[in-house]
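Asker: Predicted coordinates and the sequence they were generated for:
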Amino acid sequence: MFDKSTIAQLSELKTAIIASKEYGQGTVVGSNGRFGFVKLDDGRDAFLNPEKMQLVLPGDKVKVLLTKNSKDQLEAAVETLLEPAFKRFVGEYKIKGNNHFVLPDTKNFGRWIFLPPQFRAKCKDGDTVLCELIRHPFNEDGKAAAKIIANIGKESDPYFEHKLVVAKYGLFRYWPKDANEQAAACKKMAIESGDRTDFTHLPLVTIDSYSTRDMDDAVYAEKTDSGWNVTVAIADPGSFISPSSAIAKGARDYGQTVYLPGEVLPMLPDNLATEAFSLLENETRPALVCQAKVTNEGAIESFTFEKGIIRSRCKCNYPAVSQYITEGTTFSDDTEINNTITTLAEFARVRLAYREANNLVHEDQPDFDLYLDNKGKVDNIVKRERTVAHKLVEEAMLVINLCAGELLASHSAGIHTRHDGLRQDRLGEIKALLKEELSPEEFESVAESLATADGFKALVKMLRVHPTKSHIISPLKRMSANSHLSIEAKPHSNQGYAHYATVSSPLRRYADLSNHWTIAQILAGKKVQSANEKAVTRLNETLDNGRKAVRETEQWLKSQYVQAHIGEKAQGHIRIVTQQGFGVKLDDTGIEGFVQIPKSVKKAFDAKRMTLTVGETVYMLDTPIEITIAEGLPEKRRVRFEVDAINAAIEAAKTAS
């Protein structure tokens, strides 16, 4: 037996040994071989030999012990599995003899995971399947196992891409029995509507696409001597769906309606989104109504929110409204409807001018509609230009969202959309760029306030009118933060707003539905419940997951579509520049591809300006360029473009060598 003194000495020795070791945390990264790496949080890479790699999976977050091996490489030994890479995953069904496996559809994942006999399904070799990991290799001496959840099918199946993406990103929409029962009850309550202010006398109109069924906003404006009284009515599911209900929990988990090409994955049950709460023409509906007084100059002078009953006078579509505004064509036999649209158009024009003078308004980016055939493949791509009708609706929605942001901020509540301007970790690089490009006086005028919303706005406005330096805006955008949801009422720097909180789409976005609940508490004089920070963090992750799913589906389908257009030339704009080449987005179809420049071609990359110089040509962001469609790579969800000048440089490099 050791005495107390010896035990204390041993404990101190153990502590000293532990303290002398170097530990780190990071993410496991696979390779084309059996070995791997841990991408440490501090930016370093630590080697994982094949034996240690056997205990983990690519994407796992781990705590590791760091040492140096015989090659003087930083090497890792996994001490703790902090977070598994995945629970559910998509992969390819593999059969080898009597054993069945799945190969996960993950980059640099060459490892087959065993499928125990009791967890297999009626699948064939090569089928794509959805699986669940039931045994992680870290806990089982390197022996991983999974079970089949669903057979997605083969790539030749109709709409295979959609099925795989829905499974891969967990976008299944499933409503339990109690949610369906609740939906029926909500529909009945919505029709009965309850005690609300009656706005049915106002000639409110909805303006949307021909095919839209989940209409969640209706608008009206009247001219006054001092400006406009603008009324925006938003569908009000929040008054009938309890935050703790099954439907609310489902909406929270789904985050928003996801629009895949040719397929809509709704946030709410269809009979609520398209029937009970949709602001259908000539149907009485409950609504959250915002009435705002806007001055002749376009400023929002005051606003109110209240629960109301409305009746949309007309379901208008974008092309007809746009044609009526720009060409004066006949629109409706109802004079009040015509007057409403005319007044809204005048309001929108003044309001836009006000925002251009006082906030930040960015150039419109076109959308593209992918039309699919009966197999789910792209048959045609149509560019959808933004019209004056779209801008009319946009200005009205901005008004209600800005008013909601102001109201929620005054109660330190709600879910806000914020944009933090320039990234803090890039400020040094940004200042160096501005110091090189601007005069000393210009640099001094913006340098100290770059990290603030007002400073960001002042910088962008100055560069937009600068005679020679407006091109700097493009790389600055790439060095800016992404917008995100937050429980803090911080500025939206990219738009130049002090506060911004969306309430205009509660049928499609959970953040908007949640803000409706909060506004209802404020209107009722109840204690306001603050949004949960962890829940909002999870919501941001859910929304990002949905965006990735949409992008992958579109890229996959487009990379198939271009295979019938190899060799065709097209016009586009440069969207991204790297050391290896540059990405281009085509003007007429929105197809994105990459121009790869081999190492053999001499080139110079400027990371601050995000330019790539090849010979005498400088390739920079947002500049027009002609490309040739060279190759579609569906398995990589990529398209390869070529540029004549780059091809000439490649040939010259071959000749020189």
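Answerer: Yep, that arrived. Numbers count the residues shown, from 1 in each chain.
Asker: C-alpha from now on. contacts and neighbour counts both.
Answerer: Will do.
Asker: wait, is Glu222 part of a helix?
Answerer: No. Read with DSSP: H, G, I helix; E, B strand; the rest coil, Glu222 is strand and lies in no helix.
Asker: That one contacts Asn229, correct?
Answerer: Yes. Because the distance of 5.4 Å satisfies Cα atoms under 8 Å, Glu222 is recorded as touching Asn229.
Asker: out of these two, which sits in the more crowded spot?
Answerer: Asn229 (19 against 16; other Cα atoms under 10 Å).
Asker: dump the residue contacts of Asn374.
Answerer: Counting by Cα atoms under 8 Å, 6 or more residues apart in numbering, Asn374 touches Pro158.
Asker: Look at it and give its secondary structure.
Answerer: Assignment for Asn374 (three-state DSSP): coil.
Asker: Can you tell me how far it is from Ile473?
Answerer: From Asn374 over to Ile473 the distance is 43 Å, taken as Cα to Cα, to the nearest Å.
Asker: need the strands for the stretch 401-550 of the chain, in chain order.
Answerer: 416-418, 484-486 (DSSP state E, counting those that start in this stretch).
Asker: swap that for the stretch 51-200 of the chain, sorry
Answerer: Per DSSP E, counting those that start in this stretch, the stretch 51-200 of the chain carries strands over the ranges 61-68, 74-83, 88-96, 99-104, 113-114, 128-135, 145-153, 197-198.
Asker: what about these, which gets the closest to Asp253?
Answerer: Proximity of the strands of the stretch 51-200 of the chain to Asp253 was assessed by Cα to Cα; the nearest stretch is strand 88-96, lying at 16.0 Å.
Asker: tell me which residues of that closest one are tucked away?
Answerer: With burial defined by 16 or more other Cα atoms under 10 Å, the residues of strand 88-96 counted as buried are Arg88, Phe89, Val90, Gly91, Glu92, Tyr93, Lys94.
Asker: angle of it against strand 99-104?
Answerer: On the basis of axes from the mean of the first three to the mean of the last three Cα atoms, to 10 degrees, strand 88-96 is oriented at 140 degrees to strand 99-104.
Asker: which helices and strands sit right next to strand 88-96?
Answerer: With contacts defined as 3 or more Cα pairs under 8 Å, 6 or more residues apart in numbering; DSSP states H and E, strand 88-96 has these neighbours: strand 99-104, strand 128-135, helix 160-168.
Asker: Tell me which of those sits nearest to Ala630.
Answerer: Closest to Ala630 of the helices and strands packed on strand 88-96 is helix 160-168 (Cα to Cα; 22.7 Å).
Asker: now for that closest one, which elements pack on it?
Answerer: By 3+ Cα pairs under 8 Å, 6+ apart, helix 160-168 packs against strand 88-96, strand 128-135, strand 145-153, helix 533-561.
Asker: Can you lay out the ones you listed as JSON lines showing distance to Thr329?
Answerer: Shown next, in JSON lines, are the helices and strands packed on helix 160-168 (distance: least, Cα to Cα, whole Å):
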{"stretch": "strand 88-96", "distance to Thr329": "53"}
{"stretch": "strand 128-135", "distance to Thr329": "53"}
{"stretch": "strand 145-153", "distance to Thr329": "50"}
{"stretch": "helix 533-561", "distance to Thr329": "37"}
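Asker: Presented hereafter is structure B, for comparison with structure A:
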Amino acid sequence: MLKDNPLLAQLKQQIRETIPTVEGVVKATEKNFGFLQTDNKKSYFISPPMMKKLIHGDRISAAIRENNGKEAAEPETLVEAALDTFVARVKFVDKRTKLQVDHPLINQLLSAKVIKDSGFSIKQGDWVLARLVKHALKEQHFQAEIFEFIAESDDNFARWKATTKKHQLAWDQPELTEDLAIIDQQVERRDLTNELFFTIDGENTKDMDDAVSITREAEHWKLKVAIADPSAYINSESKLEKAAKQRAFTLYLPARTVPMMPSKLANEHCSLVADQVRPALVCEMLIGLDGELQENAEFYLATVQSKHRLNYNQVSDFIEQKATELESNAELAEALQQLNLFSEQRNQWRAENTSVFGDQADYEFVLDNKGQVIDILRQSRRSANRMIEEAMVAANICGGRFLDEKLGFGVFACHSGFKEEKLDGLVELLAKFKLPVEREKLNDLDYFCQLRRTIAATGDKCLDQLVKRHFNFGVYNEKCLPHFGLGEAKYATWTSPIRKYSDLLNHRLIKSVINGETPSSPLSEELSEHLSDNRKKQKFAEREMANYLYCEYFAEQDPNTCLLAEISNINRGGLNIRLVDSGASAFVPKTKLAGKDEELTIESELGRLATKDKQYCVGDTISVKIVEVKKLQQSIVAAPC
């Protein structure tokens, strides 16, 4: 009787209309409760029973109820589900198929079934691709269907396969279905096979895409950068071209490289292997003895023959006088010394006139044949790395100038400096560090570079890191816009056409000009977004795989070992750090920095945290030990030693 009472229904509706509702995104925690974060950054508590109907990232509307002076969100309507297609591991619970979603903040198991006529079977621990078909907030329970098999549970590289699938990236090299032969035999190429070109790469590098030649003359260095020419083998309408476009970049995962082009093309036909004649695109440039790059660079097609296959450590040892192996070849030794002098002078000129960022170490995971981490090697940037880097940066500056002057379009690497919406905050930040600036000039390239040099001169790592948080992301543009990060008005990369599709496009444009053709712009807005999106996907995949391996590694290490770490960020919860010798990210909770009743002063906007005994700043180096490894969340917790 009461159930159908219209007066009761009306009363319920009136009560409901008096309860405020909000819309926001669900933020899960490692525990069973969560929060609803609105667009204006206000958070409301979500109780554990309510969280059982939600998934981290869901967008919902919720009623806000108050109890004992505390507000809490009561989910009402699903606006947009966080999960659609997802990667998961199979779990059998009471003979029922469940899925553990591969996400650190989604810990509930989802009921699932394999689609009909799938052609595969599943067992405990297998990796699969599934889609969510029912959501608990709408239909009382979660239900998923499994439609693709990824890897078996005992596959040593299952995690790699799952990660690439999760980020919609290829796991293996493109299929080679075409014969490889030079297709531009008719073009004129200069014969440089008798000149001293050499390559400097990693010890295990096979796709050697650049070789250099350098001589010192009375008033300048003459530097020739020869770049492998894959466009000599593939045309713009081929299957290989389409595969390269889809992949956009070579993917570098720990212990696994997924090439943009087939290895037979990248590692054999194109690679500038010592003593083998190869087609190349060459940039010949003059650099003043003060390090300034001259304007009169020349581009041309050539055939080259690298005379020496060198590696970074080998050359660095020679330059740093730690080995004499290369002294026996006087011509090569002189060329290496000149390349080093060029790079030092060029770097100094850039530091004084443009914008230079400090060296960052690289890290290499050493794995056994079962995919287990044996060791993590820190590889500092040495003299040979800087020699090649300065040569390539100079060549790409010349590429930007050439394309802008000859065509007025290209695939330019652009960086617009600071985010417009963050300029006011940046001005306030710099004022607190006693660095007053003119806001209206912050988007001027020269002013930006001068500010970067001023900050570098202070030696304040904290300020440097805080300012970088205001940077924009780099983008690709068909028009020549400045690259603030490098302090260059014109910049277009073309020196890695085997590994980067944008560089291959610029290769084709430069070759078109050389051959007297009139090309059209290859970069649409859609392609620009595709390149940027794929680079982001790759960075996420690379970081995710690294975090997984770091957790696997440190879970087996002595927890009492003290490790050096640099503070990368400070927030209200504690310190984000990066371990110096391994590159692993970790978190030091504030509870590990001070006692329960001890007062903390946290100024995250200034990169500072202080206890009664010690002050921590972004950029500081501290000694820590690992206290917990959370494999499911892929996070490492540390505490001061």
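Answerer: Arrived safely, thanks for sending. Remember, it's a predicted structure, so these values are computed and weren't measured experimentally.
Asker: what's the TM-score for these two chains?
Answerer: The TM-score (TM-score structural alignment, normalised by the length of structure 2) is 0.85; 606 aligned residues with a Cα RMSD of 3.4 Å.
Asker: returning to that earlier point: need the strands of the stretch 51-200 of structure 1 in TSV with distance to Lys431 of structure 1, can you?
Answerer: Shown next, in TSV, are these (distance: least, Cα to Cα, whole Å):
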stretch	distance to Lys431 of structure 1
strand 61-68	34
strand 74-83	34
strand 88-96	43
strand 99-104	44
strand 113-114	50
strand 128-135	48
strand 145-153	51
strand 197-198	54
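Asker: which one of those lies closest to Glu281 of structure 1?
Answerer: Nearest to Glu281 of structure 1, of all those, is strand 197-198, at 16.6 Å by Cα to Cα.
Asker: and after the closest one, which helix or strand comes next?
Answerer: Counting by DSSP states H and E, the element after strand 197-198 of structure 1 in chain order, helix or strand, is strand 205-208.
Asker: Over which residues of structure 2 does that following strand lie when aligned?
Answerer: With TM-score structural alignment applied, strand 205-208 of structure 1 matches the range 198-201 in structure 2.
Asker: Name the nearest residue to Lys585 of structure 1, sequence neighbours excluded.
Answerer: Spatial nearest neighbour of Lys585 of structure 1, excluding adjacent residues (Cα to Cα, 6 or more residues apart in numbering): Glu592 at 4.4 Å.
Asker: Return the residues in contact with that neighbour.
Answerer: Gln555, Gly583, Val584, Lys585, Leu586, Val639.
Asker: Narrow the residues you listed to those in strands?
Answerer: Gly583, Val584, Lys585, Leu586, Val639 (DSSP state E).
Asker: which one of those residues is nearest Val289 of structure 1?
Answerer: Of these, the one sitting nearest to Val289 of structure 1 (Cα to Cα) turns out to be Lys585, at 39.9 Å.
Asker: Roughly how far does the equivalent of that closest one over in structure 2 sit from Ile626 of structure 2?
Answerer: Taking TM-score structural alignment, Lys585 of structure 1 has Arg578 as its aligned residue in structure 2. Going from Arg578 of structure 2 to Ile626 of structure 2 by Cα to Cα gives 12 Å.
Asker: what's the answer for Ile15 of structure 2, then?
Answerer: Applying Cα to Cα, the value for Ile15 of structure 2 to Ile626 of structure 2 is 52 Å.
Asker: Leu435 of structure 2 too?
Answerer: Counting by Cα to Cα, the separation of Leu435 of structure 2 from Ile626 of structure 2 is 38 Å.
Asker: And for Arg159 of structure 2?
Answerer: Computed as Cα to Cα, the Arg159 of structure 2 to Ile626 of structure 2 distance reads 24 Å.
Asker: higher neighbour count, the two?
Answerer: Ile626 (23 against 18).
Asker: In a strand, the more buried one, correct?
Answerer: Yes. Inclusion of Ile626 of structure 2 in a strand is indicated when three-state DSSP is applied.
Asker: who's in contact with it?
Answerer: Neighbouring residues of Ile626 of structure 2 by Cα under 8 Å, 6+ apart: Phe554, Pro559, Asn560, Thr561, Ile636, Val637, Ala638, Ala639.
Asker: Between the strands of the stretch 51-200 of structure 1, which one is closest to Ile487 of structure 1.
Answerer: Proximity to Ile487 of structure 1 (Cα to Cα) singles out strand 74-83 among those, at 25.8 Å.
Asker: Hey, what's the angle from the closest one to strand 61-68? Just curious.
Answerer: Using the same axes, to 10 degrees: strand 74-83 of structure 1 against strand 61-68 is 160 degrees.
Asker: Strand 74-83 of structure 1 packs against which elements?
Answerer: Helices and strands touching strand 74-83 of structure 1, by 3+ Cα pairs under 8 Å, 6+ apart, are strand 45-48, strand 61-68.
Asker: Swap in 10 Å and give it another go.
Answerer: Judged by 3 or more Cα pairs under 10 Å, 6 or more residues apart in numbering; DSSP states H and E, strand 74-83 of structure 1 is in contact with strand 22-29, strand 36-40, strand 45-48, helix 50-53, strand 61-68.
Asker: In structure 1, which residues correspond to stretch 373-380 of structure 2?
Answerer: Mapping stretch 373-380 of structure 2 onto structure 1 (TM-score structural alignment) gives residues 378-385.
Asker: The matching stretch: which residues count as buried?
Answerer: Those buried within stretch 378-385 of structure 1 under the rule 16+ other Cα under 10 Å are Val378, Ile381.
Asker: in stretch 380-400 of structure 2, what's buried?
Answerer: 381-388, 390-400.
Asker: among these, which are in helices?
Answerer: Judged by DSSP state H, these include 383-388, 390-400 as members of helices.
Asker: could I get the contacts of Glu592 of structure 1 as JSON lines with distance to Lys527 of structure 1 and neighbour count?
Answerer: As requested, these are arranged in JSON lines below (distance: Cα to Cα, whole Å; neighbours: other Cα atoms under 10 Å):
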{"residue": "Gln555", "distance to Lys527 of structure 1": "47", "neighbour count": "21"}
{"residue": "Gly583", "distance to Lys527 of structure 1": "51", "neighbour count": "20"}
{"residue": "Val584", "distance to Lys527 of structure 1": "51", "neighbour count": "28"}
{"residue": "Lys585", "distance to Lys527 of structure 1": "49", "neighbour count": "22"}
{"residue": "Leu586", "distance to Lys527 of structure 1": "52", "neighbour count": "19"}
{"residue": "Val639", "distance to Lys527 of structure 1": "54", "neighbour count": "26"}
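Asker: And these, which is closest to Ser70 of structure 1?
Answerer: Distances from Ser70 of structure 1 to the contacts of Glu592 of structure 1, taken as Cα to Cα, are shortest for Gly583 (40.8 Å).
Asker: Pull the contacting residues for the closest one.
Answerer: The neighbours of Gly583 of structure 1, taking Cα atoms under 10 Å, 6 or more residues apart in numbering as the test, are 572-577, 592-596, 621, 639-641.
Asker: No further queries at this time; thank you.
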